[in-house]
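S.K.: Compute the structure for the input listed below.
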Amino acid sequence: MTQPAYQRIADDLRRQIFGGQLAAGDKVPSRARLREQYDVSDQVAIQAVRLLISEGFLEARSGSGTYVRRKPTLKRLARSWYDTSGRTSSPFRTEMASQGRAGNWRVSSQTAAASPPVAERLDIAAGDPVMESRYTFLADDEPVMLSTSWEPLEITQGTPVMFPEEGPHAGAGVVARMREIGRHIETAQEVVTARPVLAVEADRLGEALGSVVMVIARTYATVDRPVETADIVVPVDRYELAYVIPVE
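M.R.: Model prediction:
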């Protein structure tokens, strides 16, 4: 299949950005220059530039032109096997504190019916009641990542940890909260994939449409069953994941 001309131009400009020929802050060729260089119409040149703007590679400056976007310095998010020695603070706050940053979050929780994919991950029936919590995690008041978590209500209903961010154990993290009701988490499985950001996620994260995000599908389980699962969304242009795995 023949590649559309605007995609061919966008691919070439991407290669120049990745290869360093076009550095952050550099002005990209004008519409007229692209038209002449690639022997295309004005409309095709505009489409190519608009595609790269939507993907977050370029930014348009009114009255000045289009430039290679300066991306934030890549920061690391450590994914460590959970310390079971009795820690009761949030792993996210602990990680941000290690970077000298203030970690916090916004959250809303409500009961919901488990979708088929969530039910499969929690080993419950589709439609079973779960506590669904939607988080926006912040570092120094800037959005870092998003998370939607689900916990089976058959485990937590009527207990002090039913609402993750309310009650005496609010904000302690899943492992510590579950320990309070006699559920000792033994394993944490994480499956990492990548995809384009959704519009609602781009708005919450301050990302451009077309940007790529990592999605971590995490499931905590006791020796008997899964007790929580979550989808964690992380922008790839701002963060890298580092896994720390103990070797016996």
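
S.K.: going forward, measure contacts between C-alpha atoms and count neighbours the same way
M.R.: OK.

S.K.: Determine the set of other helices and strands touching the longest helix along the chain.
M.R.: Taking DSSP state H as the criterion, the chain has its longest helix at helix 5-19. In terms of contacts (3 or more C-alpha pairs under 8 Å, 6 or more residues apart in numbering; DSSP states H and E), helix 5-19 is packed against helix 42-54.

S.K.: Following up with a second sequence; could you model it the same way so I can compare the two?
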Amino acid sequence: MPREAPYLEVADSLRARILRGEWEVGVRLPSRAQLAEEYGVGRNVTQRAMDRLIIEGLLEGRAGSGTYVRRPRERMRMVRSRHRERRGGSPFRADMRERGQAGTWESHSQARVPAPEPIAERLAIDPGDLCVTTRYEFLADGRPVQLSESWEPMAVTDGTPIVLPEMGPLAGAGVVERLRSIGVEVETAVEVPRPARATQAQANLLGISVGDLVLEIERTYYDTGGRPVETADIVVPDVRWEVAYEFGVDRG
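M.R.: Predicted coordinates for the structure are as follows:
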């Protein structure tokens, strides 16, 4: 079998040493030069190995100081279920209230934005059809915990008081309640979760490291006629959330 790349072999060795407790949480690892000499490789190899372990969440780099064993972070459980939409108002705010935390968010909406092809396909509209798009940064007790980018076809909400999700009489009420107010009943939510690595922009907003694990959830709401009425891309940082799905079982 082909031999592993040298940096992967070094990463495997460092990982094993960390898990054995050779370096405890908060302890600074030897420098790249010291590790390169110890392993008989170039500094670029040890750098790539340490970068790999930073991405995995075992290490963290501190500017001007070095690389340290990272402290495990507490993870909350986010339960995605049909019951989230039955509580009324914002599901996120209700989730946070159940944990004794204040759920808030910052948002920015734009109206009359032409739908790009992937979004148009998800909403069953033509590319270029006008939408309202809203970018959200969700906070728990003021700490960033989740991102979302939502798209709503203007054909559904144009000319109504709820055309902008965070303005008007139902600002912040959530998609289901807002659409119900104009006679559109949301019946189904379809979610497609995909693991990914945090981009620079996502890391900056969430206060995590570039390359950290995130869960990207593609969610689309459908009305009683099966028409897509909203779609969103939700970004959940793995270091903060464990995502669980709850669904009923038909007992016949």
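
S.K.: and the direction of the longest helix of the first structure versus that of helix 42-54, what angle?
M.R.: Per axes from the mean of the first three to the mean of the last three C-alpha atoms, to 10 degrees, the angle that helix 5-19 of the first structure makes with helix 42-54 is 40 degrees.

S.K.: Relative to the second structure, and after superposing, what's the average distance for helix 5-19 of the first structure?
M.R.: When the second structure is overlaid, helix 5-19 of the first structure sits 3.5 Å from its aligned residues on average, using mean C-alpha distance after the TM-score superposition for the first structure.

S.K.: what comes up buried for that helix?
M.R.: 5-7, 9-10, 13-14, 17 (16 or more other C-alpha atoms under 10 Å).

S.K.: Closest to Ala126 of the first structure out of these?
M.R.: Nearest to Ala126 of the first structure among those: Gln7, at 41.5 Å, using C-alpha to C-alpha.

S.K.: picking up where we left off before, contact partners of the longest helix of the first structure?
M.R.: 22-23, 38, 40, 44-45, 47-49, 51-52, 57, 68 (C-alpha atoms under 8 Å, 6 or more residues apart in numbering).

S.K.: how about these, which pair is most distant?
M.R.: Going by C-alpha to C-alpha, the pair spanning the contacts of helix 5-19 of the first structure furthest: Ala23 and Val40, at 24.5 Å.

S.K.: just the helices in the first structure please.
M.R.: For the first structure, the helices defined by DSSP H occupy 5-19, 31-38, 42-54, 91-98, 116-122, 153-156, 174-180, 199-205.

S.K.: Val227 of the first structure is nearest to which of those?
M.R.: The minimum distance between Val227 of the first structure and the helices of the first structure falls on helix 116-122, with 6.7 Å, by C-alpha to C-alpha.

S.K.: superposed on the second structure, where does the closest one end up, distance-wise?
M.R.: With mean C-alpha distance after the TM-score superposition for the first structure, helix 116-122 of the first structure departs from the second structure by a mean of 0.9 Å once superposed.

S.K.: How far off centre is that helix?
M.R.: 20 Å (C-alpha atoms, centre = their mean, to the nearest Å).

S.K.: Tell me the buried residues in that helix?
M.R.: Taking 16+ other C-alpha under 10 Å as the criterion, helix 116-122 of the first structure shows 118-119, 121-122 as buried.

S.K.: Point out the other helices and strands that that helix packs with.
M.R.: Using 3+ C-alpha pairs under 8 Å, 6+ apart, the elements in contact with helix 116-122 of the first structure are strand 226-235.

S.K.: whereabouts in the second structure does the strand it packs on align?
M.R.: Aligned by TM-score structural alignment, strand 226-235 of the first structure falls on residues 228-237 of the second structure.

S.K.: once the two are aligned, what's the mean deviation for that stretch against the first structure?
M.R.: Stretch 228-237 of the second structure sits 0.4 Å off on average (mean C-alpha distance after the TM-score superposition for the first structure).

S.K.: Now do that stretch: everything it contacts.
M.R.: So stretch 228-237 of the second structure is in contact with 119, 122-124, 145-153, 156, 175, 206, 208, 212-223, going by C-alpha under 8 Å, 6+ apart.

S.K.: could you redo the last one with a cut-off of 7 Å?
M.R.: 123-124, 146-153, 213-223 (C-alpha atoms under 7 Å, 6 or more residues apart in numbering).

S.K.: Ok, stretch 157-164 of the first structure next?
M.R.: 156, 167, 169-171, 177.

S.K.: cool, and stretch 209-226 of the second structure?
M.R.: Contacts of stretch 209-226 of the second structure (C-alpha under 7 Å, 6+ apart): 55-57, 184-200, 203, 228-238.

S.K.: go on, stretch 92-107 of the first structure?
M.R.: Against stretch 92-107 of the first structure from outside (C-alpha under 7 Å, 6+ apart): 133-140.

S.K.: Sweet, I'm off.
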